[in-house]
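# structure, please.
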Amino acid sequence: MSIFEILMLLCFGAAWPFSIYKSYKSKSVAGKSPYFLVILILGYIFGILNKIFYNLDFVVYLYGLNLIMVSVDLTLYFKNSKPIKSEQK
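Prediction:
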């Protein structure tokens, strides 16, 4: 376990709730990239796999929490990118 790994995950993890909140409230995808979010998801998955195979410790939960938050943000991206249906008369 590395204190720097923990601090990195805590810093990244602190940013995601704000991003999720902004996506939820604004209903906008402006400034969001699904490709970037998928790359982050893959990175967290690889971090979890590294922990499982080589050095299992509680830090795996930080990876998991970050993975969940980025996945929620990606879900909101797809929800918010759907075209709005206009009311028919």
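# contacts, neighbours, all on C-alpha from now
OK.
# quick one: the helices in this protein, in order.
Along the chain, the segments classed as helices by DSSP state H run 3-26, 34-54, 59-80.
# tell me how many other residues surround Ala14.
Other residues lying near Ala14 total 12 when counted by other Cα atoms under 10 Å.
# oh, I was asking about Pro83
7.
# who touches the most centrally placed residue in the chain in this structure?
Centroid-nearest residue in the chain, with Cα atoms, centre = their mean: Val70, separated by 0.9 Å. Counting by Cα atoms under 8 Å, 6 or more residues apart in numbering, Val70 makes contact with Trp16, Leu37, Leu40, Ile41.
# ok, it to Ser28 distance?
Distance of Val70 to Ser28, computed by Cα to Cα, to the nearest Å: 16 Å.
# following up with a second sequence; could you model it the same way so I can compare the two?
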Amino acid sequence: MTNLLEMLMILCFGLSWPISIRKSWVSRTAKGKSLFFEFFIWIGYIFGIIRKFMLFSHGGELDFLFHLGWFFYFFNMAAVSIDMVLYLRNSRLDRRRDK
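Coordinates of the predicted model:
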């Protein structure tokens, strides 16, 4: 049951990132976004992956949802990374517009 709840949490987060990426791409501004915030979310996913690795190495509950969780953690990390790169691009565009 705990793996199901974790998967639902990660799935909900994962559905949000493509929306954020699209907004970053289309708006072409970093205003209203925080690289600091996204960095800590990225670190949180690292901790989640470490937890999964620790469960795996200690013979924890290894059902289908456990294994599917790896995909969602890495997908979410990739999505946050893309959004962070877009933040950097948009910050540069904001600086150019401000000049």
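# how close are the two chains, by TM-score?
Remark: TM-score between the superposed chains equals 0.88 [TM-score structural alignment, normalised by the length of the first structure]; 86 aligned residues with a Cα RMSD of 1.8 Å.
# thinking again about what came up before, pick the most deeply packed of the helices of the first structure.
Among the helices of the first structure, helix 59-80 has the highest mean neighbour count (mean count of other Cα atoms under 10 Å), at a mean of 19.
# and that helix, which stretch of the second structure?
Matched against the second structure by TM-score structural alignment, helix 59-80 of the first structure falls on residues 69-90.
# run the chain-centre distance for the matching stretch.
5 Å (Cα atoms, centre = their mean, to the nearest Å).
# please apply the same query to stretch 47-57 of the second structure.
The answer for stretch 47-57 of the second structure is 17 Å, by Cα atoms, centre = their mean.
# what's the answer for stretch 25-39 of the first structure, then?
Worked out by Cα atoms, centre = their mean, stretch 25-39 of the first structure lies 10 Å from the chain centre.
# ok, and what's touching it?
Residues contacting stretch 25-39 of the first structure (Cα under 8 Å, 6+ apart): Ser23, Val70, Ser71, Asp73, Leu74, Tyr77, Asn80, Ser81.
# quick one on the thing from earlier: to what extent does the match of helix 59-80 of the first structure diverge from the first structure after superposition?
Compared with the first structure after fitting, stretch 69-90 of the second structure deviates on average by 0.6 Å (mean Cα distance after the TM-score superposition for the first structure).
# distance check, the equivalent of Phe13 of the second structure over in the first structure against Tyr63 of the first structure.
Using TM-score structural alignment as the criterion, Phe13 of the second structure maps onto Phe12 of the first structure. Separation of Phe12 of the first structure from Tyr63 of the first structure (Cα to Cα) stands at 10 Å.
# got it, and Met8 of the first structure?
10 Å.
# then Phe18 of the first structure?
With distances taken as Cα to Cα, Phe18 of the first structure is found 18 Å from Tyr63 of the first structure.
# before we move on, what about Lys22 of the first structure?
From Lys22 of the first structure to Tyr63 of the first structure the distance is 22 Å (Cα to Cα).
# what do you get for Tyr21 of the first structure?
20 Å.
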